[in-house]
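Enquirer: give me a 3D structure for the following:
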Amino acid sequence: MMFLVSDIKASFECYGSSYDLEPISYPMINVANILVVEDTLGKRILKKQEHFFEAKFEAEKILGFPSKMVSIGSVSTGAKVVILRGGGIGDLILLLPALRIFKNSLPEKVKLTLATFRNRFDLFEGIDEIDDIIPLPTRMTNILGMDYYVEFSEYLDLFRSSHMTDYYLTLLGFDPYKIEPSFKQPDISKGLSKSQRVLEWFRDLRRYWQKIVYVNTGASDTIRRVPIEVIYEVAAAMTDVAFVISSNVDIENREKPPNVFFLDTRYSLKEYISAIFGSDGVLSSDSSAYHLAAALNKPAVALFGPISSKLRSRYYPTVISLDAEYKGQVCNSPCGLSTATEIDQNYNDSKYDLSKGCPEASLKGTIYSPCLLSIPLDKIVHGLSEILT
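Expert: Below you'll find the predicted structure:
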């Protein structure tokens, strides 16, 4: 856990929330001006916000500050537990099964609060196991009075080598290998897929196309993104299928196959989910789209390069995972690089900026990971054909 404060009086925007903060002053400290975050998230925020700095103090001495949960057995009836977890959509989809298992294992009348990004709140609509949601970063006043907290900034070696849901379960006090795989499958409210604009758009498209694939080429970091040219090649090989891509000015101006269409869902999570729900299948980079497809019980083909599919999609029965089998000059897939490790990532004993692409990509003069580019076109086409039949 990390505590962040501002050195000026100002309003800050962070992950969908706005914070009016003032510098803290001794001896009368207004704890509402202290933001509480996970360690990993705190490091990222410090890199982006020049007026934030870390405040170090013994939080357990503050009246009402929660204790770190050491085991489920330590939680008593009627206790209040807060879980701190930000991250991408996929990170939170993978958390859902762990939250359900955790809450259903707690004593009666325990109140479970989730602190996460405000712009992710909709993902947890209709999840009965979550009693309350608060924004992350969260003001210290929001968690004073709670009994226990849980965060997921520890055991990064385990994070890099385990399926993410298993990682969450381990830190919540479970042996993940004793839990049936079916309990690790996520689901989200179908109410999130009811965007009228998007559903009407798909109905119009279905007047001309029987099969529609929703495509997501993006990712939160460059090394997992798939170039649009790959999708154009797939579309050219499957001329009886419509491919729908979230609109982007750069790609709209390029020559495209006649069965490729653009639908702007970038600014609404519900529209994004509705587009996935309205399709017959999904083609996705290692990013949020296939996680959402799995949570909607929708078939998908997911392309994996730097990260092994075993760490992400193992418990998704509707997802066909295609792992790169790449052997390069400086790396082999999967190399394990991700934004979870980018802060401390070293390459040849020096810091490496993953926003420029992976080391192998830089060597080849491209921003896209060569491992992803190496996945054969016929494998992608075969996978899509399988989920569309």
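
Enquirer: from here on, just use CA atoms for contacts and neighbour counts.
Expert: OK.

Enquirer: quick one: contacts of the helix or strand that contains residue 271?
Expert: In the assignment (DSSP states H and E), residue 271 maps to helix 269-278. Contact with helix 269-278 is made by 122, 192-195, 197-199, 202, 214, 265-266, 282, 289, 292-293, 296, 298, as judged by Cα atoms under 8 Å, 6 or more residues apart in numbering.

Enquirer: buried subset of these, written for PyMOL?
Expert: A single PyMOL command is used to select the members of those judged buried by 16 or more other Cα atoms under 10 Å:
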select buried, resi 192+193+194+195+198+199+202+214+265+282+289+292+293+296+298
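
Enquirer: would you list every one of the strands in the stretch 151-300 of the chain?
Expert: 211-216, 241-245, 260-262, 281-284, 300-304 (DSSP state E, counting those that start in this stretch).

Enquirer: alongside the first, I'd like the structure of this one:
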Amino acid sequence: MVLGGIGRLRKYLAASKEEAVSGEKAFLDETMRHFVKSCQDRKTFPRELFHSLQLWGDELARLAFQPEALRLYDEAIDLGVRRYPELYLRVLVGKARVFNSLGRFREARALMISLAEHSYLITDRNLIPEILFTLSESSLQEGDIEYYRELLFRGLRFFHTNIEKRRMFIDQIRRTYRYTHRVLIDRRIMRTDKILFSLHWIHFLVQDRYLFRLTRLSTITRYFLLGAVYYLNYIKPRPLERSPAHFGDGFSRNDARPHRIDPRSSVHRASPSYSPILITRAMGGIGDFLMMMPALHAMKKRNINREIHLAIPRQYFSLFQNNDMRLIDIENEPFDRRSYGKWFNLSDCPASRVENRTAPRVRTNRIDIFAKALGLDWGTIRRMDHRPPYSVSEEERELRSAFWKYHGLEGKTVVGIQIRTEEVYRDYPHMEKLAHEISGHRKVLAFDAEIIPGYNGSNIIKVEGLPIRHAFALAAGCNLLIAPDSAFVHLAAALDIPCIAIYGPIDGKVRTRHYPNCKLIDARDRFGCLPCWRSRETPCRLTGMRGSVCLAAISVSEIEKVVNELSPIQGCG
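Expert: Next comes the predicted model:
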């Protein structure tokens, strides 16, 4: 609704229909107020709420309603947009742009510098140009010319595919140095940056010439340019270099953060061959962390004498409590990535890169992609156990036993259902009906991280809002798990529990390849477009909607038949 309203608003603006513009803006303002109020009343704050706040805030800022835009950005932060890292970054970028437009450059700089200095916190590489350019504007206004220039070249150096954003940096560099040749002869600019500048300059020179466009030469130079940047970032990243003296001790050219770390720590004393390995991942989800575990376990076996430091958001620490790794709160604990023998940045998700590059013919499982990204060779990957090394503690077993006793589940067939994913396009829309159908002769545990509306039935027990490990401990006691494309599919593999995995746009055959106890259900026999590997940002090509018609086409009776095969009924009490 918000996207449609913004589209209509822009049409009215283009046609200079001021009355229609005012009416549409008032309608969208009222819609957002009702949306926020409804979510607050239900104490449920879905991703769609924050996406709507961010989109409408961006549009208000574009229309020069800066105070209203700031109010929406602040409201998104107060309601918990940090749960969705990519939306949180978009909100921060929008807020910083508004600060710049209001002349509040110091506040804009404070917001953006924390991201530019912590490159491992940027979960969406397409936001990199926005972050760097916004920060460069505020740095220039604050008089930090050296840092301003550094940020412009960093905009060329980081990998992102938006060519017009790259042109933005090239144009600004040329305006800053006035003549192109001055960039090439300036001794303060690194050779790599001069080469990248030249490649960009050649591409845009070709792109802007009509005769060259007729020969498709600009397409060739575009692919060559992006290939060169990709090579520098992911295939042969250049070693870290000290920044100019302007940045001071403790700053690196790629990461201008003033690192704070205890100089007496073992990180600084260790020799290169025994220094710790750093792995950074600024976002979830739980399923991805479970799919990372086999590679982390194999890496530790290969590096017995080296510590592995895993920097992730604190809310995911409990997943790794039985693993021999040091956990670092990536959002709050300072650490110096230059002090490590190796650094693997999984915030720029390698699985997403591979899948986006090869879709819809994705053949590589995420477990293998993460393993390759962590430097494991294919021989090690083939030999390693692909099941996530997750276990339930004795204390958690006691908690489960108490739960089973309280609800009278001993001796009963218990089916656990993960009712939804974090993204609507992967949700099975008939999950509640399925829960009611199979609960006639079984006990059903309905799992979700938030309060569950509906799912009311005498044999349905709602497991809502529990800590991750407590929910997993209860799921471990089930005879069968049913889940869409999400965490419980991988948990079932880790704990050797029979599982029914319901898949739609994503290829379940690839995702569950290493899970022998998993029964895959999808609708590829009815839809030739499957698997399409679309993302949450891409609507279904058949319907134009966010939901997936291929998932809606899977009948409850189809799944119930498989449930009857996999879970013998022992009574429902």
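
Enquirer: now the TM-score, please.
Expert: After superposition, the two chains reach a TM-score (TM-score structural alignment, normalised by the length of structure 1) of 0.72; 340 aligned residues with a Cα RMSD of 4.2 Å.

Enquirer: quick one on the thing from earlier: now the helix holding residue 271 of structure 1: which residue numbers in structure 2?
Expert: Mapping helix 269-278 of structure 1 onto structure 2 (TM-score structural alignment) gives residues 468-477.

Enquirer: picking up where we left off before, angle of the helix holding residue 271 of structure 1 against strand 300-304?
Expert: Orientation of helix 269-278 of structure 1 against strand 300-304 (axes from the mean of the first three to the mean of the last three Cα atoms, to 10 degrees) gives an angle of 110 degrees.

Enquirer: once aligned to structure 2, how far is helix 269-278 of structure 1 on average?
Expert: Helix 269-278 of structure 1: mean distance to aligned residues in structure 2 after superposition is 1.7 Å, counting by mean Cα distance after the TM-score superposition for structure 1.

Enquirer: quick one: distance of that helix to the chain centre.
Expert: Taking the mean of its C-alpha atoms, helix 269-278 of structure 1 sits 16 Å from the chain's own mean (Cα atoms, centre = their mean, to the nearest Å).

Enquirer: for residue 57 of structure 1, find the nearest of the strands of the stretch 151-300 of structure 1.
Expert: strand 300-304 (41.7 Å; Cα to Cα).

Enquirer: what angle separates the helix or strand just after that closest one from strand 300-304?
Expert: Per DSSP H and E, strand 300-304 of structure 1 leads on to strand 319-323 as the next helix or strand towards the C-terminus. If you take the same axes, to 10 degrees, strand 319-323 of structure 1 sits at 20 degrees to strand 300-304.

Enquirer: what's strand 319-323 of structure 1 aligned against in structure 2?
Expert: So strand 319-323 of structure 1 sits over residues 518-522 in structure 2, by TM-score structural alignment.

Enquirer: other residues contacting the matching stretch?
Expert: Residues from elsewhere that reach stretch 518-522 of structure 2 (Cα under 8 Å, 6+ apart): 489, 492-493, 498-504, 508-509, 512, 550-551, 554, 559.

Enquirer: and that stretch, which residues are buried?
Expert: 518, 519, 520, 521, 522.

Enquirer: who's in contact with the aligned residue in structure 2 for residue 377 of structure 1?
Expert: By TM-score structural alignment, residue 377 of structure 1 lines up with residue 556 in structure 2. By Cα under 8 Å, 6+ apart, residue 556 of structure 2 lies in contact with 430, 433, 434, 437.

Enquirer: neighbour-wise, which one of these leads?
Expert: Using other Cα atoms under 10 Å as the neighbour test, the contacts of residue 556 of structure 2 are led by residue 434, with 19 neighbours.

Enquirer: having no further points to raise, I will conclude here.
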